[in-house]
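[1] Quick one, structure for this:
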Amino acid sequence: MGIEAWYMDSSDEDQRKPHRLQPNQAVSLEELKQLGVCYWKLNADIYENDPALKQIREDQGYSYMDIITIKKDTLPNYEEKLKMFFEEHLHLDDEIRYILDGQAYFDVRDKKDQWIRIAMSKGDLITLPAGIYHRFTLDETNYTKAMRLFVGEPVWKAYNRPADEYEIRQKYVASSACFFWVLRDDSSSYMVVRLKRTLSWRYSVGSCCTRPSSWPRDSFRRPR
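    You can find the predicted model right below:
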């Protein structure tokens, strides 16, 4: 089952509530792809020895990994951290999170500056592109355990909005990247690949393809 997302209402009620519009206005994975959001569904029960996760890390260059448990009795300065996570901000690098247990929400801004809420649950791995305005919160279960992945040494610095002066934000806003699905060799899951427009390949947004067996895996690596 794929990830679920929807446009948010403007209520100031508890941030952990779903905040769906009435009627609900769902956001498809296709629409998330157009914002640069990448997604994989994995088996979190075998994350320590999962060949699919290992391959993703190799393909994407996710050399750093740690695990955080966000729960009142395990996370120091719990309330302060939740407040900080929910401040609208951006990063200079992609944000990669893999939910190993529990549930949570990532909120991202669309191109019209509207909030989209992405419901994360066990087995969901998501990448938010550098420069996108976003925020994070637990849902009403008040618990999640997540793997944090990074290319190279981690940089946790967040730049709260407004941060439009940063080059990465300007590049994100101006980007016209394209996205497409690649079916994994074992047919167990799909991955999204984001291509720079300077590459010679021409795929329309949302097109589907599988990697021909004669093409090297690196043909589909994410540009760094």
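
[2] For the rest of this, base every contact and every neighbour count on C-alpha atoms.
    Will do.

[3] which element follows the longest helix seen in the chain toward the C-terminus?
    In the chain, taking DSSP state H as the definition, the longest helix is helix 51-60. Downstream of helix 51-60, the next assigned helix or strand under DSSP states H and E is strand 64-70.

[4] which helices and strands does the lengthiest strand in the chain pack with?
    If you go by DSSP state E, the chain has its longest strand at strand 95-109. Applying 3 or more CA pairs under 8 Å, 6 or more residues apart in numbering; DSSP states H and E, we find strand 95-109 packed against strand 115-121, strand 124-128, strand 134-138, strand 144-150.

[5] for the first one, the distance to its chain's centre please.
    Using CA atoms, centre = their mean, to the nearest Å, the distance from the centre of strand 115-121 to the centre of the chain it belongs to is 10 Å.

[6] One more sequence to fold, the one below, so I can look at both together:
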Amino acid sequence: MVKAWFMNDTDEDQKLEHHLDPVQMVDLDYLDEHGVKYWQIDADNYKEEGLLDKIRKERGYSYEDVISISKDKLPNYEEKIKSFFQEHLHTDEEIRFILDGSGYFDFRDRQGRWVRIAMEKNDLIVLPAGIYHRFTLDTKNYIKAMRLFVGEPVWTAHYRPADDLPCRREYLRSLVKA
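    Below you'll find the model as predicted:
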């Protein structure tokens, strides 16, 4: 099951856990209140299991690809890791299904605090359009993930501040309703 917590503000290596002292975990309900969706799916048997296909149909995900992130598998690794960790948002959902390895997705909650989500094999996460977030590997330095999209993929990251984008305003309105 996924683990998530409020992060400390240190400048330590981004690949470390960054727990507060004392540790303050958050639950799935807290993620859901921020529009973050989570499922656990068997990465070795997802085709037979059928849950991923059900989610794809319900949410309209029609495109997929697979990315492996490690020093020896991703061209321009250092540059890409830095760009993934810059706070940004997208105009579409960000959907990742972890097939192997592990890493962290961080997002800003409604008070502007960072929440770190530890992702590992079998985790599927959906970050809503308009949420400020970032990604980094953990100390194992490897992740393999399926990326899903509605229609053709849009890779554009809008770095903070991007509060004037319609997707950001809509996201903030959704938090008021929740």
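
[7] re the thing from before, mean deviation of the longest strand of the first structure from the second structure?
    Compared with the second structure after fitting, strand 95-109 of the first structure deviates on average by 0.3 Å (mean CA distance after the TM-score superposition for the first structure).

[8] and the angle from that strand to helix 51-60?
    80 degrees (axes from the mean of the first three to the mean of the last three CA atoms, to 10 degrees).

[9] any idea how far strand 95-109 of the first structure is from the chain center?
    7 Å.

[10] do the same with stretch 30-44 of the first structure
    Counting by CA atoms, centre = their mean, stretch 30-44 of the first structure comes out at 6 Å from the chain centroid.

[11] For residue 79 of the first structure, find the nearest of the helices and strands packed on strand 95-109 of the first structure.
    strand 134-138 (11.1 Å; CA to CA).

[12] Hey, what's the angle from the closest one to strand 95-109? Just curious.
    Orientation of strand 134-138 of the first structure against strand 95-109 (the same axes, to 10 degrees) gives an angle of 100 degrees.

[13] Buried residues of strand 134-138 of the first structure, list them for me.
    Residues of strand 134-138 of the first structure classed as buried by neighbour count (16 or more other CA atoms under 10 Å): 134, 135, 136, 137, 138.

[14] Just the residues contacting it, thanks.
    With contacts defined as CA atoms under 8 Å, 6 or more residues apart in numbering, strand 134-138 of the first structure is touched by 15-16, 82, 85-90, 103-109, 144.

[15] just the buried members of those?
    82, 85-90, 103-109, 144.

[16] Spatially central residue in the second structure, please.
    residue 105 (4.3 Å; CA atoms, centre = their mean).

[17] how about the nearest residue to that one, chain neighbours excluded?
    residue 135 (4.6 Å; CA to CA, 6 or more residues apart in numbering).

[18] In the second structure, which helix is the longest?
    From DSSP H, the single longest helix across the second structure is helix 166-177.

[19] Run through who's touching it.
    Helix 166-177 of the second structure is contacted by residues 33-35, 90-92, 110, 128-131, 162-163 when judged by CA under 8 Å, 6+ apart.

[20] May I ask which of these has the most neighbours?
    Comparing those by number of neighbours (other CA atoms under 10 Å), residue 131 comes first, having 28 neighbours.

[21] show me the contacts for that one.
    So residue 131 of the second structure contacts 88, 89, 90, 107, 108, 168, 171 (CA under 8 Å, 6+ apart).

[22] rewinding a little: any idea how far the longest helix of the second structure is from the chain center?
    18 Å.

[23] Tell me the buried residues in it?
    167, 168, 171, 172.

[24] do the same with stretch 53-65 of the first structure
    So stretch 53-65 of the first structure, judged by 16+ other CA under 10 Å, has buried residues 53, 57, 60, 61, 62, 65.
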